[in-house]
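Engineer: quick check, what structure comes out for this input:
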Amino acid sequence: MASPGEWAPLRRGLKLTRLGLGVGTLGGLFEPVSDEAAQAVLEAAWKGGIRYYDAAPWYGFGLAEERLGRFLVGRSGHVVSTKVGRLLRPDAPPHPSQFDARGEPVFKTPSRLNVVYDYSYDGFMRSLEESLERMGLERVDILLIHDPDVVQVSVREVMEGGYKALAELREQGVVRAIGAGMNQWEMLLEFAREGDFDVFLLAGRYTLLEQEPLREFLPLCLKKGIGVVIGGVYNSGLLANPRPGAHYNYAEVPPSVLQRALRIQAVCHRHGVPLKAAAIQFPLGHPAVVSVLTAGRSPEQLEENLRMFQTPIPQDLWAELKAEGLLAEEAPVPT
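Structural biologist: This next block holds a predicted model:
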């Protein structure tokens, strides 16, 4: 069982703690988060041994980056990733992707800024410059291409445009590693085939509910030495508390998926293990996975996730999940 502060190696001399903190929630994802609560969550993460922090301009229209930057002042020994692909502009109209299916803003953060998607060389350069300014940092460790599929930008377009900026920034030492972060694995697989990447962030697609990346994506990453960070281990909250009306993939959970989650929960209960503990630990069983991201709106939530990460899990639990057809037979599990 890994500890939150245990370091795992990436390419190019980088290391990530086995548990990282995604700061999207601290930008007001779905619910407002006060400055005080955000700093308390960051403090709880630091105290728990977490030293890897993942941000993006999109998270709270820059607010999450600003809050992370303020927290890191005077601290050392941390690793920061942020993303490129969305610029924030006051003169742009609101983009449809800023709203959920009900027309509600995804981030409950008042802002005069709106998102402009830009996957060009110049767009990536401007995005990094603006992120560094918001965070008050001279450099970030990892720079990730963010969600080109949202606006149907192809891998080829990114490789002919923004990718050249990333490769140049890495060569110059402005960033140490480059990659992509998405909610799907198919496009990440294309990136892995087409470019020289160091790390990918895959959210919500390699969890106790879903293991399709075992077929092609994770094996290729392992073969090429590309580290994988897994986010969204609770599948939008479903694996935190499976119930009718729960969210799955940022929408209301379909009945068949809910039933599967409830069956997984029942197996966990039979072994005296919280479902959240199995969910947060499972991805680290795969040798390509270097880190899992957690999140929280309060220090209490963050501290609970830290406990879940360190909860002992008997091997019999994984064996029963496989025997019940609830976990892919070929899925490596934590030991």
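
Engineer: for the rest of this, base every contact and every neighbour count on C-alpha atoms.
Structural biologist: Noted.

Engineer: what segments of the stretch 201-335 of the chain are strands?
Structural biologist: Applying DSSP state E, counting those that start in this stretch to the stretch 201-335 of the chain gives strands spanning 227-231, 247-248, 251-252, 289-294.

Engineer: got the contact list for the second one?
Structural biologist: Contacts to strand 247-248, defined as C-alpha atoms under 8 Å, 6 or more residues apart in numbering, come from residues 235, 236, 237, 238, 253, 254.

Engineer: need the nearest residue in space to the second one, chain neighbours excluded.
Structural biologist: I take that to be residue 236. residue 248 (5.1 Å; C-alpha to C-alpha, 6 or more residues apart in numbering).

Engineer: now for residue 294: which residues touch it?
Structural biologist: So residue 294 contacts 19, 20, 21, 22, 231, 232, 233, 280, 302, 305 (C-alpha under 8 Å, 6+ apart).

Engineer: could you export the strands of the stretch 201-335 of the chain as CSV, including distance to residue 63?
Structural biologist: Putting the strands of the stretch 201-335 of the chain into CSV (distance: least, C-alpha to C-alpha, whole Å) gives the following:
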stretch, distance to residue 63
strand 227-231, 20
strand 247-248, 24
strand 251-252, 24
strand 289-294, 18
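
Engineer: all helices of the stretch 151-300 of the chain, in order?
Structural biologist: Ranges of helices in the stretch 151-300 of the chain, per DSSP state H, counting those that start in this stretch, are 155-160, 162-172, 186-194, 217-224, 255-270, 275-281, 299-309.

Engineer: return the most buried member of the ones you listed.
Structural biologist: helix 275-281 (a mean of 24; mean count of other C-alpha atoms under 10 Å).

Engineer: and residue 13, how far from residue 325?
Structural biologist: 39 Å (C-alpha to C-alpha, to the nearest Å).

Engineer: likewise for residue 92?
Structural biologist: Distance from residue 92 to residue 325, counting by C-alpha to C-alpha: 49 Å.

Engineer: now residue 28
Structural biologist: Taking C-alpha to C-alpha, one finds residue 28 at 37 Å from residue 325.

Engineer: the more surrounded of the two?
Structural biologist: Between residue 28 and residue 325, counted using other C-alpha atoms under 10 Å, residue 28 has the larger neighbour count: 23 against 12.

Engineer: and this one, please, so the two structures can be compared:
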Amino acid sequence: MKTREIGKTGVHVTEIGFGTAPVAGLYRAVDEESAQAVLQAAWDSGVRYFDTAPHYGAGLAEERVGRFLKDKSGYVISTKVGRLHIGVPEGKGGDYGFVGAHPVIQHCDYSGAGIEKSLEVSSKRLGMDRFDIVFVHDIGPYTHAPGDNERHLRAFRESGIRKLNDLKSAGVIKGWGLGVNEVPVIMDIMSDTHLDVILMAGRYTLLDRGAEAELLPLCRKRGTSFVIGGVFNSGILATGPVEGATFDYMEAKPDVRAKVAAMEKIAKDAGTDLASAALHFPFQEPVVASVLLGTAKASSLQRNLVALEKPFDASLFPRFEPHVIR
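Structural biologist: Coordinates of the predicted model:
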């Protein structure tokens, strides 16, 4: 599988990475055997970039990835900072969207001390003392109420950025960036610091081009790479405009389904399918280093990888009219 460099870090990731939220029970329980099977399927297909986070199953994803990679080499790993957990008795933890997660109460801390603590815990879960890439997870108003967000941004600017740069200088990490799903907070933070990479879900897809107007040109200028998540916009670009299809993690409205129906017809008339178009779309952008595929089913992963192996006519992309343009 081809690789691309993350910024100027010297870290080369496979063009397809594996996103590990689903193997930690995102929305539905996943047992250990199934989780290890899909991780193995990714490895056997040539995937060598694995993205994880403490948030995924309250540490369960990191533990499972650590067990999988313990006897392997030649991989790239990214994890995230910004959330810390307090263990509580079974049944007393918060509901953070993961079935079978460890029982915890979660709180956010984007300060230097919080980032250092988060990486210490991640290191134990993963069984690693070095990280290739670290993403600052979900900072911004998409996740946090206004007062909380201002506090988190202040802590990040006062000590979090310095801590990440110090860790990079010390060789503990090779690069860092933001893992968020909103453009404005990235533009804000990039106004006063350099980012090696951005992980963003659902904002540079066939359907949603929210990152296209301002953010991508800035990344090209700064040498900041993109890792793409949510290439199917939470489902609808894989399922098509069926009843109950989801867009941006909510049931798609009629106007969105109509837009996708038109895209589906364009793809079919050209002898391809919508999911294949969605998978190939991000790679036309030079700053895109990797597209993350996350699933708990090896069959789903294989289907998408097969679609990516087939040639795709890039001249088709201008015919797809997105729903979101910013």
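
Engineer: what does the superposition give as a TM-score?
Structural biologist: The TM-score (TM-score structural alignment, normalised by the length of the second structure) is 0.91; 314 aligned residues with a C-alpha RMSD of 1.8 Å.

Engineer: before we move on, back to that, between the contacts of residue 294 of the first structure, which is nearest residue 60 of the first structure?
Structural biologist: Top of the list for closeness to residue 60 of the first structure, among the contacts of residue 294 of the first structure and by C-alpha to C-alpha, is residue 22 at 12.7 Å.

Engineer: residue in the second structure paired with that closest one?
Structural biologist: Using TM-score structural alignment, the partner of residue 22 of the first structure in the second structure is residue 19.

Engineer: not counting residues beside it along the chain, what's closest to its match?
Structural biologist: residue 294 (4.3 Å).

Engineer: surely that neighbour is in contact with residue 24?
Structural biologist: No - using C-alpha atoms under 8 Å, residue 294 of the second structure is not in contact with residue 24, being 10.7 Å away.

Engineer: so between the two, which is more surrounded?
Structural biologist: Of the pair residue 294 of the second structure and residue 24, residue 24 is the one with more neighbours under other C-alpha under 10 Å, namely 31 against 21.

Engineer: which residues sit in contact with the spatially most central residue of the first structure?
Structural biologist: With distances taken as C-alpha atoms, centre = their mean, residue 231 lies nearest the centre of the first structure, 3.5 Å away. By C-alpha under 8 Å, 6+ apart, the residues touching residue 231 of the first structure are 22, 201, 202, 203, 204, 292, 293, 294.

Engineer: now with 10 Å?
Structural biologist: Neighbouring residues of residue 231 of the first structure by C-alpha atoms under 10 Å, 6 or more residues apart in numbering: 20-22, 181-183, 201-207, 280, 283, 291-295.

Engineer: what helix or strand is residue 77 of the second structure on?
Structural biologist: Per DSSP states H and E: residue 77 of the second structure is located in strand 76-81.

Engineer: could you tell me where that strand falls in the first structure?
Structural biologist: Counting by TM-score structural alignment, strand 76-81 of the second structure corresponds to residues 79-84.

Engineer: once aligned to the second structure, how far is the matching stretch on average?
Structural biologist: Superposing on the second structure places stretch 79-84 of the first structure at an average distance of 0.4 Å from its equivalents, by mean C-alpha distance after the TM-score superposition for the first structure.

Engineer: so which bits of that stretch are buried?
Structural biologist: Across stretch 79-84 of the first structure, burial judged by 16 or more other C-alpha atoms under 10 Å covers 79, 80, 81, 82, 83, 84.

Engineer: the nearest residue to the last one once chain neighbours are set aside and residue 242 of the first structure, how far apart?
Structural biologist: Translated: residue 84 of the first structure. The shortest distance from residue 84 of the first structure to any non-neighbouring residue, by C-alpha to C-alpha, 6+ apart, is to residue 145 (5.1 Å). For residue 145 of the first structure, the distance to residue 242 of the first structure (C-alpha to C-alpha) stands at 31 Å.

Engineer: also residue 133 of the first structure?
Structural biologist: 40 Å.

Engineer: higher neighbour count, these two?
Structural biologist: Using other C-alpha under 10 Å as the criterion, residue 133 of the first structure and residue 242 rank with residue 242 on top: 23 against 15.

Engineer: wait, that one sits on residue 261?
Structural biologist: Yes - using C-alpha atoms under 10 Å, residue 242 of the first structure is in contact with residue 261, at 6.2 Å.

Engineer: shared neighbours, those two?
Structural biologist: Listed as contacting both residue 242 of the first structure and residue 261 by C-alpha under 10 Å, 6+ apart are residue 275.

Engineer: show me the contacts for the residue located most distally from the centre of the second structure.
Structural biologist: Most distant from the centre of the second structure: residue 269, at 31.4 Å, with distances by C-alpha atoms, centre = their mean. For residue 269 of the second structure, the contacting residues are residue 263, by C-alpha under 10 Å, 6+ apart.

Engineer: and the counterpart of residue 294 of the second structure in the first structure, how far is that from residue 143 of the first structure?
Structural biologist: When the first structure is aligned by TM-score structural alignment, the residue opposite residue 294 of the second structure is residue 295. Distance of residue 295 of the first structure to residue 143 of the first structure, given as C-alpha to C-alpha: 20 Å.

Engineer: just checking, residue 77 of the second structure touches residue 47?
Structural biologist: No - judged on C-alpha under 10 Å, residue 77 of the second structure makes no contact with residue 47 at a distance of 11.4 Å.

Engineer: identify the contacts common to those two.
Structural biologist: 13, 17, 18.

Engineer: narrow these to those that are buried.
Structural biologist: Counted by 16+ other C-alpha under 10 Å, these give 13, 17, 18 as buried.

Engineer: residue contacts, the alignment partner in the first structure of residue 111 of the second structure?
Structural biologist: Structural alignment (TM-score structural alignment) places residue 111 of the second structure against residue 120 in the first structure. Residues in contact with residue 120 of the first structure, defined by C-alpha under 10 Å, 6+ apart, are 84, 85, 126, 157, 158, 159, 160, 161, 162, 163, 164, 165.
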